[in-house]
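**Student:** I would like to see how this sequence folds:
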Amino acid sequence: MTQFAQTLRDWRQSRRFSQLDLSLEADVSARHISFLETGRAQPSRDMIRRLGDAMDLPLTARNTLLTHAGFAPRFPARAWEDADMAPIRAAISHTLQVHAPYPALALDASWRILQLN
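**Tutor:** Here you go, the predicted model:
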């Protein structure tokens, strides 16, 4: 079994999709999903996009599927401190300020506190 096949199966099972459910959501045959999970078929970039959309995967998981299938990552990862994130930080800061006096905090995907009021 390839790395892509195992990753796809793990995500499908964690999202509680059967192969049939996933095939209906992604608009492909259940047989093709089975072939992807056993490594008998290789996915295209478009197929990985459709599977990611069907399972509502986070962008990091989609990048992982892409790299495991031999493609370059499509979604750039940025650190919280990057200059490109300044508008996001400003929006979150504003949201926390207007939420005062009630406590609020902003967390990342690993449950680390990024900002709080």
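
**Student:** switch to C-alpha atoms for all contacts and neighbour counts from now on
**Tutor:** Fine.

**Student:** Now the spatially most central residue of the chain: closest residue in space that isn't a chain neighbour?
**Tutor:** Computing the C-alpha centroid of the chain and ranking residues by Cα atoms, centre = their mean puts Pro58 first, at 1.7 Å. Nearest residue to Pro58 in three dimensions, chain neighbours excluded: Gly52, at 7.9 Å (Cα to Cα, 6 or more residues apart in numbering).

**Student:** to compare against the first, here's another:
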Amino acid sequence: MEDQVLHQTDTAPRDATPQDSVEQISPSVGHPGATTFPTLLQNLRNARGWSKADLAKRAAFDPSTITRLEQGSRAPERETVTQLADAMALPMTDRDRLLAASGYRSDTWDDPDLIEIATLLADPSLPPAVRREIRTMLRVAASHGKLHRMYPHQTPADT
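**Tutor:** Sure, this is the predicted structure:
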């Protein structure tokens, strides 16, 4: 897939399969195979032990709305997806997966640093060797962040 810069109102291309759009976001443990919005929504709701009525009440929707969303007979608006994610207090990874499964991208991509990196990597004049170096540095930075998440009370000076 080509590198490209997306904006808040952009959606995943309609010719992309749901699996394509979900794979761009780190999958969350516990929901294997949940790639379509209806399936993912139902799995996330069931993981909490909630009925459709429970989710509807917490998200301020009519229970029939949840039924239609889980049956796939109604395509969700972005605001609907974020309202559902908020009601379930989803961690960012699950929130992003739910957005991607419904054809929307994460708010994460509005970060100016990420936009700058994406723009740089999408620049066709950038030599491939430089592109590889940047990607290597990004992997190192991501690993550093993951370690900090695992050991939040240690600062770099502590190690």
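
**Student:** returning to that earlier point: just give me the match in structure 2 for the residue nearest to the centre of structure 1.
**Tutor:** Residue correspondence to structure 2 (TM-score structural alignment): Pro58 of structure 1 is matched to Pro91.

**Student:** Leu99 of structure 2 versus its match, what's the distance?
**Tutor:** Noted for Pro91 of structure 2: a distance of 12 Å to Leu99 of structure 2, by Cα to Cα, to the nearest Å.

**Student:** could you give me the residues in structure 1 that the helix or strand containing Lys57 of structure 2 aligns onto?
**Tutor:** For Lys57 of structure 2, the host element (DSSP states H and E) is helix 52-59. Under TM-score structural alignment, helix 52-59 of structure 2 corresponds to residues 19-26 of structure 1.

**Student:** Run through who's touching that stretch.
**Tutor:** With Cα atoms under 8 Å, 6 or more residues apart in numbering as the test, stretch 19-26 of structure 1 has contacts from Arg12, Ser29, Ala30, Ile33, Ser34, Arg50, Leu51, Asp53, Ala54, Met55.

**Student:** Apply 6 Å and report the result again.
**Tutor:** In this structure, residues lying in contact with stretch 19-26 of structure 1 by Cα atoms under 6 Å, 6 or more residues apart in numbering are Ser29, Ala30, Arg50, Leu51, Ala54.

**Student:** Quick one: neighbours of the closest residue to the third one other than its chain neighbours, just the number.
**Tutor:** Leaving out its chain neighbours, the residue that sits closest to Arg50 of structure 1 by Cα to Cα, 6+ apart is Ala26, at 5.5 Å. Per other Cα atoms under 10 Å, the neighbour tally for Ala26 of structure 1 reads 20.
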